[in-house]
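Undergrad: Got a predicted structure here, sequence first:
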Amino acid sequence: MTHTVGTASPVLTPPPEPPPVRKGPPHTPPPGAALIGGGLAAAGAALLTGVLAAGTLRDVLDRMAGVIALVALSVAVVLGLATALRGLLPRPVRAHAQRLHRAAGAVGIGALLTHIGVKVAGGRVDAGAAALGWGSGDALVGLGTLACHLFLLALATGIWRGTFARRRWIRPFRALHGASYAAWAAALAHGLTAGRPPAPWVVAAYMTSAAAVTATLILRWTRCRT
């Protein structure tokens, strides 16, 4: 009588589950040629509006375009900070804030270009000084040009966010897109000190924007540390 020695079947362990993918607001898809062309056309139209405006429209833009630009870009900074509040705001709210962040940024850049155009056309600043940031002899005007350059850098990195906001490029992306903070501070100093003294309601609008940006930045910083 023979006995067969049975072999124990190996115990199959399930493969480890992949780490959960952290979901956040949707990235901006890479723009196509039509979108880039449309954006450049809109930017050119905003600049030409300031250059060619006359009469009452020119007076209104001379007083208001810079204010609209700074307030809209302050809103964009606040909404951009809000998109990172993962533990506080639900994902649908943050996704909606991301869309509003882009819209406010577009409005702010358009108003900023109109502001530059109307100041150059009115002889308040030379075109070369407005574009390069030096040659005007006024450091406060140079602050405005610096703010414009940094906001355009933030805009460009935001448009190609889906390309750069990856693990390999996330730190350079954050540094470049975070230039909007320095741009906003330079724009605030420029708006309060350059040119004619601002009206009280303009100062109130700037201070409200500053308080909102500062409060949101502190909230994000404290949430990231906990």
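TA: Cool, the structure landed.

Undergrad: use CA for all of it now, contacts and neighbours both
TA: OK.

Undergrad: Kindly list the longest helix within this structure.
TA: helix 91-121 (DSSP state H).

Undergrad: Could you list every helix and strand in contact with it?
TA: helix 33-52, helix 55-82, helix 127-132, helix 139-159 (3 or more CA pairs under 8 Å, 6 or more residues apart in numbering; DSSP states H and E).

Undergrad: in the third one, what counts as buried?
TA: What that stands for is helix 127-132. Going by neighbour count (16 or more other CA atoms under 10 Å), the buried part of helix 127-132 is 127, 129-130.

Undergrad: what do you get for the first one?
TA: For helix 33-52, burial by neighbour count (16+ other CA under 10 Å) applies to 43, 46-51.

Undergrad: returning to that earlier point: just the buried positions in the longest helix of the chain, please.
TA: 91, 94-95, 97-102, 104-121.

Undergrad: Report the angle between it and helix 33-52.
TA: In this structure, helix 91-121 runs at an angle of 40 degrees to helix 33-52, with axes from the mean of the first three to the mean of the last three CA atoms, to 10 degrees as the basis.

Undergrad: now the angle between helix 55-82 and helix 91-121, please.
TA: 150 degrees.

Undergrad: between the buried residues of helix 127-132, which is closest to Leu146?
TA: Leu146 lies nearest to Ala130 out of those, by CA to CA, at 9.5 Å.

Undergrad: Can you name the residues that contact the closest one?
TA: 116, 120, 141-142, 145 (CA atoms under 8 Å, 6 or more residues apart in numbering).

Undergrad: and if we set it to 7 Å?
TA: Thr145 (CA atoms under 7 Å, 6 or more residues apart in numbering).

Undergrad: what's the answer for the one 10 residues further on, then?
TA: Taking CA under 7 Å, 6+ apart as the definition of contact, the neighbours of Leu140 are 190, 193-194.

Undergrad: Distance-wise, check it relative to Ala194.
TA: 5 Å (CA to CA, to the nearest Å).

Undergrad: and what of Gly108?
TA: According to CA to CA, Gly108 and Ala194 sit 19 Å apart.

Undergrad: structure B:
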Amino acid sequence: MTAGLAGVGLLLAVGVLAGGPLQAFLDRMAGVFALVALSCSVMLGLATVFRDVLTPARRQLAQQAHRAAAVAGVGFLLIHIGVKVGADRVTAVQAALGFGFGSGSLLVDLGTLAAQLFVLALITGLWRGVFATRRWIRPFRVLHGLAYAGWAAGLVHGLGAGRTPALWVVVAYGACAAATAAALVHRWTRTRTGTRTGPRPQPGGRQPH
């Protein structure tokens, strides 16, 4: 916990204290890197449930990549927030709390909401072992699933807040949105039809290869 809080403080400090060309670069790109990484995390998280597509070994790799992308995305997100606070675009209170605290912009507040939901999803993911019981699995899925709402809010924030995005940014966001929507539809149709996304576990909890 201490190491995690120290990491959060360091990333925020990088954003707040950055100056000159570094600040200009981070001001322009940290938010883009954050949203692309978090979009990859969302898509990889969806991919891990498709046992009919991925072997157990590949699912494990997808899970590891999902977690790595989430950590990288939240890291860039903290730098993005630090840069905006350091440049006096928003106050620390506005960046942390959002709605009703004087930002005056719905698009900025959506960015704050996205950050809150992604941090919550990351925390529940890191503490997944705590939820690994029948009693807590549903609350875990709800809390961790808030990343989808955070991703949607972040996408709107990224496209609408601040400067007009470059064409490649719009294309990248659009590709992420299309891939995520396709994965969600695939998962939903599997659930609706009662089709399992993979073979039934073997006795003793082992999965066939």
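TA: Structure received. Worth saying up front: this structure is predicted, and the values here are computed from it rather than measured.

Undergrad: thinking again about what came up before, identify those among the contacts of Leu140 of structure 1 that sit within helices.
TA: Per DSSP H, those map to helices at 190, 193.

Undergrad: Now list the buried members of the contacts of Leu140 of structure 1.
TA: For those, buried by 16+ other CA under 10 Å: 190, 194.

Undergrad: before we move on, back to that, which of the helices and strands packed on helix 91-121 of structure 1 sits closest to Met207 of structure 1?
TA: Between these, helix 55-82 lies closest to Met207 of structure 1; by CA to CA that is 10.0 Å.

Undergrad: Distance check, the residue minimising distance to the centre of structure 2 against Ala161 of structure 2.
TA: The centroid of structure 2 falls nearest to Leu38 when counting by CA atoms, centre = their mean (3.6 Å). Going from Leu38 of structure 2 to Ala161 of structure 2 by CA to CA gives 18 Å.

Undergrad: Switch the buried residues of helix 33-52 of structure 1 over to TSV; also include distance to Trp169 of structure 1.
TA: TSV is the format used below for the buried residues of helix 33-52 of structure 1 (distance: CA to CA, whole Å):
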residue	distance to Trp169 of structure 1
Ala43	28
Ala46	32
Leu47	33
Leu48	36
Thr49	37
Gly50	37
Val51	39
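
Undergrad: Just give me the closest of the residues you listed to Pro198 of structure 1.
TA: Lowest distance from Pro198 of structure 1 to the buried residues of helix 33-52 of structure 1 (CA to CA) belongs to Gly50, with 19.7 Å.

Undergrad: show me the residues around that closest one that make contact.
TA: Counting by CA under 7 Å, 6+ apart, Gly50 of structure 1 has contacts 114-115, 117-118.

Undergrad: For these, please prepare a markdown table with the additional fields distance to Ser180 of structure 1.
TA: Listed next are these as a markdown table, based on distance: CA to CA, whole Å:
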| residue | distance to Ser180 of structure 1 |
| --- | --- |
| Thr114 | 19 |
| His115 | 18 |
| Gly117 | 21 |
| Val118 | 23 |
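
Undergrad: Structure 2: which residue goes with Val118 of structure 1?
TA: Under the alignment (TM-score structural alignment), Val118 of structure 1 pairs with Val83 of structure 2.

Undergrad: For that match, give its distance to Arg190 of structure 2.
TA: For Val83 of structure 2, the distance to Arg190 of structure 2 - CA to CA - is 42 Å.

Undergrad: Next, count neighbours for Arg171 of structure 1.
TA: 13 (other CA atoms under 10 Å).

Undergrad: Can you find the partner of Cys40 of structure 2 in structure 1?
TA: Aligned counterpart of Cys40 of structure 2 in structure 1: Val75 (TM-score structural alignment).

Undergrad: Kindly report the same for Gln63 of structure 2.
TA: Gln63 of structure 2 maps onto Gln98 in structure 1, by TM-score structural alignment.

Undergrad: Its match contacts Leu85, doesn't it?
TA: No: using CA atoms under 7 Å as the test, Gln98 of structure 1 is too far from Leu85 to be in contact (11.7 Å).

Undergrad: Just give the number of residues close to Leu126 of structure 2.
TA: 12.

Undergrad: What is the aligned counterpart of it in structure 1?
TA: Checking TM-score structural alignment: Leu126 of structure 2 goes with Ile159.

Undergrad: do Thr180 of structure 2 as well
TA: Aligned partner of Thr180 of structure 2 by TM-score structural alignment: Val213.

Undergrad: Neighbours of that match, how many?
TA: Val213 of structure 1 has 22 neighbouring residues, counting by other CA under 10 Å.

Undergrad: Does it lie in a helix or a strand, and which?
TA: helix 200-225 (DSSP states H and E).
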